[in-house]
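Peer 1: Provide a 3D model corresponding to the input given below.
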Amino acid sequence: MIEVLAPAEAVQAAPELAEVFVSAFGAPGYDEDRADAERFATEQLPVHAERDDFKLVAARSDGRIVGFAYGFTGQRGQWWPDRVAAAVPAELAEEWVGGHFEVVELAVAVEAQRQGLGTALMEALMTDLPHRKALLSTYVDDRPAPRLYQRMGWRVLVPDLGWGSALYGLDRAMP
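Peer 2: Modelled structure (predicted):
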């Protein structure tokens, strides 16, 4: 079952979300550790929950969160949009960066992977948004996440931003 958590509910669920984070990103090749998950739960998520149009969707199995995805309206003056704008051609930044829906995290616990949860979470996350454009960054190499985004109609805008991440965009007005 996938549900939308209000910002306060998301922050309250942070310890459980951190467990999913460390399960998903603690796997070899991702190499995030418990300290990274703790920073996510205590620093990143509470700040992001205050951003405009914050939306977090969570998947539950047997009452426990096994996957989540979230984002918000990205604006110039925020760390990630400014970093992206500095790394891409000016025309691309003008068209895409600022006022976009910024997909920040998609994480599925290892035991719940390969069951279509990532797709279901992204579909739920992208439903009923007021934004025409959406952005995210993910790994440049061949992993499940880039393949998922491409299957869902996201396109590579910049193959490598210079720090091992590709920039993906979705024009939601396009069929």
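
Peer 1: C-alpha only now, for contacts and for neighbours.
Peer 2: OK.

Peer 1: can you show me the helices along this structure?
Peer 2: Using DSSP state H, the helices of the chain run over 7-12, 14-25, 34-39, 45-48, 79-87, 90-96, 117-126, 144-151.

Peer 1: run this one through as well so I can compare:
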Amino acid sequence: MVRFPGHGRSHPDDIVIGPLDLPGHVDEALAVQAVAFGLGPDEVAVRRQIVLRHMTFPGARAFGATVEGHLVGFVYGMPNDRTHWWSTVVEPYLRARGHDDWLDDSFVITELHVHPRYQKHGIGRALITTITDGADEPRSILSAIDVESPARHLYRSLGYQDLARQVHFPSAVKPYAVMGAPLPLPRG
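Peer 2: Next up is the predicted model:
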């Protein structure tokens, strides 16, 4: 577990980063994701089933950020598998750019969300570095909405580079970018 001063109040809370029993806290995590990502109840219901299924995959693990026992951020991921739905969608985009080898020997960051009240205080960075520090794979891969955003800035600062852009997922309105970085991720 990692403890560090919190979100910039005059009396910062201790933010604790540690392993998360995501199936046991799925509703709490999805409440954070709903606020951070702007999801409605129907989208949350669909994602709940996806998260629970993902957490049964070999090597899947999650970490959470808590303040006074309340979840304020989480990350989960797993070793990538080309047969997983996400990989089948991004593979043609990566192949077209000569990067489909990134689907092998990579740890995929499936979701990373921090409640907006707690963003811009190092929680996302702490979560992603903590989960990737335990990866056996030599690199990490993820997808993010393909706009210049604080999330994309964070990923670039950690060594992630664009592998493919304008990736269209069947149910997503906005296109995504697929990004990859060698592990371990840099600090600082």
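
Peer 1: work out the TM-score between the chains.
Peer 2: Here the TM-score for the pair of chains, by TM-score structural alignment, normalised by the length of the first structure, is 0.87; 165 aligned residues with a C-alpha RMSD of 1.7 Å.

Peer 1: ok, back up a step: now render the helices of the first structure as CSV, adding distance to residue 171 of the first structure and mean neighbour count.
Peer 2: Listed next are the helices of the first structure as CSV, based on distance: least, C-alpha to C-alpha, whole Å; neighbours: other C-alpha atoms under 10 Å:
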stretch, distance to residue 171 of the first structure, mean neighbour count
helix 7-12, 25, 16
helix 14-25, 28, 22
helix 34-39, 31, 16
helix 45-48, 23, 17
helix 79-87, 17, 16
helix 90-96, 9, 14
helix 117-126, 12, 20
helix 144-151, 13, 15
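
Peer 1: which one, of those helices, ends up nearest to residue 110 of the first structure?
Peer 2: Smallest distance to residue 110 of the first structure across these (C-alpha to C-alpha): 5.6 Å, for helix 14-25.

Peer 1: translate residue 108 of the second structure into the numbering of the first structure.
Peer 2: Superposed on the first structure with TM-score structural alignment, residue 108 of the second structure falls opposite residue 102.

Peer 1: one more: residue 74 of the second structure?
Peer 2: Counting by TM-score structural alignment, residue 74 of the second structure lines up with residue 68 in the first structure.

Peer 1: please name the nearest non-neighbouring residue to that match.
Peer 2: In space, residue 68 of the first structure comes closest to residue 58 once its chain neighbours are excluded; the distance is 4.2 Å by C-alpha to C-alpha, 6 or more residues apart in numbering.

Peer 1: pretty sure that neighbour sits against residue 5.
Peer 2: Yes. Here residue 58 of the first structure lies in contact with residue 5, judged by C-alpha atoms under 8 Å, at a distance of 7.1 Å.

Peer 1: neighbour count: the two, which is higher?
Peer 2: Using other C-alpha atoms under 10 Å, the more surrounded residue of residue 58 of the first structure and residue 5 is residue 58, with 26 against 18.

Peer 1: for that one, what are its contacts?
Peer 2: 2, 3, 4, 5, 65, 66, 67, 68, 69, 121 (C-alpha atoms under 8 Å, 6 or more residues apart in numbering).

Peer 1: state the distance from it to residue 151 of the first structure.
Peer 2: If you measure residue 58 of the first structure against residue 151 of the first structure using C-alpha to C-alpha, to the nearest Å, the figure is 21 Å.

Peer 1: now do residue 134 of the first structure
Peer 2: Using C-alpha to C-alpha, we find residue 134 of the first structure at a distance of 15 Å from residue 151 of the first structure.

Peer 1: map the residue nearest to residue 68 of the first structure across to the second structure for me.
Peer 2: The alignment partner of residue 58 of the first structure in the second structure, by TM-score structural alignment, is residue 64.

Peer 1: same question for residue 125 of the first structure.
Peer 2: Superposed on the second structure with TM-score structural alignment, residue 125 of the first structure falls opposite residue 131.

Peer 1: so where's the longest strand in the first structure?
Peer 2: For the first structure, the longest strand by residue count, based on DSSP state E, is strand 64-74.

Peer 1: which strands and helices sit next to that strand?
Peer 2: Contact here means 3 or more C-alpha pairs under 8 Å, 6 or more residues apart in numbering; DSSP states H and E; on that basis strand 64-74 of the first structure packs against helix 14-25, strand 55-61, strand 100-108, helix 117-126.
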